[in-house]
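# Next one to model:
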Amino acid sequence: MKDTVSVMIPCFNHGHFLAETIESVLAQTKAVDEIIVIDDGSTDRTSQVASSYLDAIQYVYKANGGVSTALNAGIRRATGDWVCWLSADDLFMPNKIERQLEYVRVHPNVGLVYTDFYIVGEDANEIISRARSSTFSDRKTWEEQLLKTGCLFNGSTTMIRRTLFYKVGLFHPELLHSQDYNMWIRLAGACDFGFVPEPLVKYRWHKGNEEHREKPNEYRERARQLR
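Model (predicted):
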């Protein structure tokens, strides 16, 4: 049975990174079934960059509402069995989709599978470090550790069974930060998590993504409250 994959790329004023991000999906060793770019009211060149890929992507423009609303727009449009989230400034390694599909076919009980990742500079060829994600053996431990600590893995590394979003609900629109953390807490109670211990994403560290780290404890606590 063929597993279909949708990749959603929420983008707000990251037009200067967007082409490289889209290209990283197009370069997959296992082609995805659809790429959905959600422009969250960008005022830069995002629409122009996206327009040059209209033969390969679906482009959705919406008024600015934050990452959660952009992700929800992508989920509602997606048709794949599995949904991947790729931030518009991050990159997939070429075998990311292939390795995750191999994993879920061997572990059919898993509803979410994530990976390690590289932290890179503004130039994605500059690898700063390899980030190793946490892993636990059962849902109860996952829920306990998530509530005790924090996010534990990067959203751009995830592949999630699409139907689960309609079981636990979509991303909370009121969460402008830590919306991924809130989602992982809810999903931990609904499905098993799987882990591929390979760095299959490049997470780009640059000045534009530092703002949301100003009050991490406050953001995490709000995410816990809304579960």
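# CA atoms for contacts and neighbours, from now on please.
Noted.
# Remind me what the longest strand belonging to the chain packs against, helices and strands.
Scanning the chain for the longest strand, with DSSP state E as the assignment, gives strand 192-204. The contact analysis (3 or more Cα pairs under 8 Å, 6 or more residues apart in numbering; DSSP states H and E) places strand 192-204 against strand 91-92, helix 96-106, strand 110-120.
# Other residues contacting the first one?
So the one you mean is strand 91-92. Strand 91-92 has contacts (Cα atoms under 8 Å, 6 or more residues apart in numbering) with E20, T21, S24, V25, Q28, L86, L200, V201, K202, Y203, R204.
# The fifth one belongs to a strand?
No. Under DSSP: H, G, I helix; E, B strand; the rest coil, Q28 falls outside any strand and is assigned coil.
# ranges for the helices of this protein?
In order along the chain, the chain carries the following helices (DSSP state H): 15-26, 46-51, 67-77, 96-106, 139-148, 165-168, 179-188, 216-225.
# Could you also give me the structure for this second sequence? I'd like to compare it with the first:
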Amino acid sequence: MIKVSVVIPTFNRAKLLAETILSALDQTLADREIIVVDDGSTDDTSEVVKTFQERVIYIRQPNSGPANARNTGVRMAKGKYVAFLDSDDLWLPEKLELQYQLIEQNLNWGLIFTDVMWFSDGQVMLPTLREKYQLHTGEVFEKLLFDNWIATSSVLVRKEYLEEVRGFDEDPQIMYVEDWNLWIRLAHRYQFAMVDKVLVKRRYHQNRLGLVNPEKQFKAILYNLEKLRRSFPELKDKAELFSQKYYQVSFQRGYEDLNVFEPKKARSKFALALKHKKDLKVLFFYLLTFLPPELLRVGKRMVNLFKGR
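Model (predicted):
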């Protein structure tokens, strides 16, 4: 059996795909296969993949979304483990080998992730995950309900465990958070471990940002939480835990709406946050949304000045 199957879903990223594939081919772990799932690209993706000939397995399908494309790759995978690599990200050469060595030590470890850094034009742009988040390992089921600190391109997971939980949920209402949904379902059964090294480079570019619709992402997060709550009986008595998450997400999204002068959108988010937690800070921002545009700009400057002290 092959040790690792690398699944690369892609859609119209012909200009970036070759570098991504090369980073998978350059892995020090030699016993692996690379599967590129072309999710209905209309650019030169197929021509790019052809240049790698037999070194890459190429699957083309009608456009069905990233969750479906990854599941297609998993179904085709012959490896004991599956690693996902987004078609605009890069791996450092030791990534798979270090993860494979770790996951072989313990059957209870269903998923191994790594630290990640962002880059643009070869330059590091943002903090690593270790610098940005509190990273957890072991029993992480409830912790994952609060935050998703796991980058899809950093993951190595046992194929049999993926099949047990039926892979990525293809429900279109959780698009943008289908990876988070899968990690939570895996964490319900298995422990997670980490190779505490930066082994993945995530590319920061405008096309990637443009794919994310903040409003749809917000709705997807709320929908995902409710779906998970219905799926796991033991979460039915975790009302306080879910309430905290609703508060956190609603306030954060409301603040982002207010920051780009979308007061009506922000107001609905702050109202939802207040429903879950009576907080003077949220009430203050909620009241700001009723100000006319000129005063709202003044209020925003005052808030930024206060935060800078």
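# Point out the most buried one among the helices and strands packed on strand 192-204 of structure 1.
With neighbours taken as mean count of other Cα atoms under 10 Å, these reach their highest mean count in strand 91-92, at a mean of 27.
# mean distance, that one to its aligned residues in structure 2?
For strand 91-92 of structure 1, the mean distance to aligned residues of structure 2 following superposition is 0.6 Å (mean Cα distance after the TM-score superposition for structure 1).
# Excluding residues flanking it in the chain, which one is nearest D40 of structure 1?
Spatial nearest neighbour of D40 of structure 1, excluding adjacent residues (Cα to Cα, 6 or more residues apart in numbering): N64 at 4.7 Å.
# residues in contact with that neighbour?
For N64 of structure 1, the contact set (Cα under 8 Å, 6+ apart) comprises D40, G41, S42.
# Please apply the same query to R220 of structure 1.
Residues G150, S178, Y181 are the ones in contact with R220 of structure 1 under the rule Cα under 8 Å, 6+ apart.
# let's see it at 7 Å
Taking Cα atoms under 7 Å, 6 or more residues apart in numbering as the definition of contact, the neighbours of R220 of structure 1 are G150, S178.
# what about it, distance to R139 of structure 1?
20 Å (Cα to Cα, to the nearest Å).
# do V49 of structure 1 as well
If you measure V49 of structure 1 against R139 of structure 1 using Cα to Cα, the figure is 41 Å.
# Check E23 of structure 1 too.
When Cα to Cα is applied, the distance between E23 of structure 1 and R139 of structure 1 equals 35 Å.
# now I119 of structure 1
In this structure, I119 of structure 1 lies at 28 Å from R139 of structure 1, with Cα to Cα as the measure.
# superposed on structure 2, where does the longest strand of structure 1 end up, distance-wise?
After superposition onto structure 2, the mean distance of strand 192-204 of structure 1 to its aligned counterpart is 0.6 Å, using mean Cα distance after the TM-score superposition for structure 1.
# and that strand, which stretch of structure 2?
Structural correspondence for strand 192-204 of structure 1: residues 191-203 of structure 2, per TM-score structural alignment.
# how far away is the alignment partner in structure 2 of Y114 of structure 1 from A193 of structure 2?
The criterion is TM-score structural alignment: under it, Y114 of structure 1 has F113 as its aligned partner in structure 2. Distance, F113 of structure 2 to A193 of structure 2, using Cα to Cα: 7 Å.
# Surely M183 of structure 1 is in contact with G169?
No. At 8.7 Å, M183 of structure 1 and G169 do not qualify as touching, with contact defined as Cα atoms under 7 Å.
# Settle it for me: which of those two has more neighbours?
Ranked by neighbour count (other Cα atoms under 10 Å), M183 of structure 1 and G169 place M183 first, with 22 against 13.
# Who are the contact partners of the closest residue to that one other than its chain neighbours?
Nearest non-adjacent residue to M183 of structure 1, counting by Cα to Cα, 6+ apart: F171, 6.5 Å away. Taking Cα under 7 Å, 6+ apart as the contact definition, F171 of structure 1 lies against S68, N72, Q179, M183.
# Which residue in structure 2 aligns with F171 of structure 1?
That one, F171 of structure 1, aligns with F168 by TM-score structural alignment.
# Also L152 of structure 1?
Correspondence of L152 of structure 1 to structure 2, assessed by TM-score structural alignment: W149.
# so that match touches Y133, yeah?
Yes. The pair formed by W149 of structure 2 and Y133 meets the contact definition of Cα under 7 Å, at 6.5 Å.
# out of those two, which sits in the busier spot?
Here W149 of structure 2 and Y133 are compared on neighbour count by other Cα under 10 Å; more neighbours surround W149, at 19 against 13.
# residues in contact with the more buried one?
The contact partners of W149 of structure 2, by Cα under 7 Å, 6+ apart, come to L129, Y133, L135.
# Compare those with structure 1 and list the overlap.
Cross-checking these against structure 1 gives Y133 as conserved contacts, using both residues aligned by TM-score structural alignment, their matches' Cα atoms under 7 Å.
# Please verify my assumption that H206 of structure 1 contacts V120.
No. Using Cα under 7 Å, H206 of structure 1 is not in contact with V120; the gap is 8.8 Å.
# Okay, buried residues for the match of strand 192-204 of structure 1 please.
Taking 16 or more other Cα atoms under 10 Å as the neighbour-count basis, stretch 191-203 of structure 2 is seen to contain the buried residues Q191, F192, A193, M194, V195, V198, L199, V200, K201, R202, R203.
# tell me the contacts of the third one?
When the contact criterion is Cα under 7 Å, 6+ apart, the partners of A193 of structure 2 are W109, L111, I112, F113, T137, G138.
# Can you name the two of the residues you listed that sit furthest apart?
The span of the contacts of A193 of structure 2, defined through Cα to Cα, is set by F113 and G138 at 11.7 Å.
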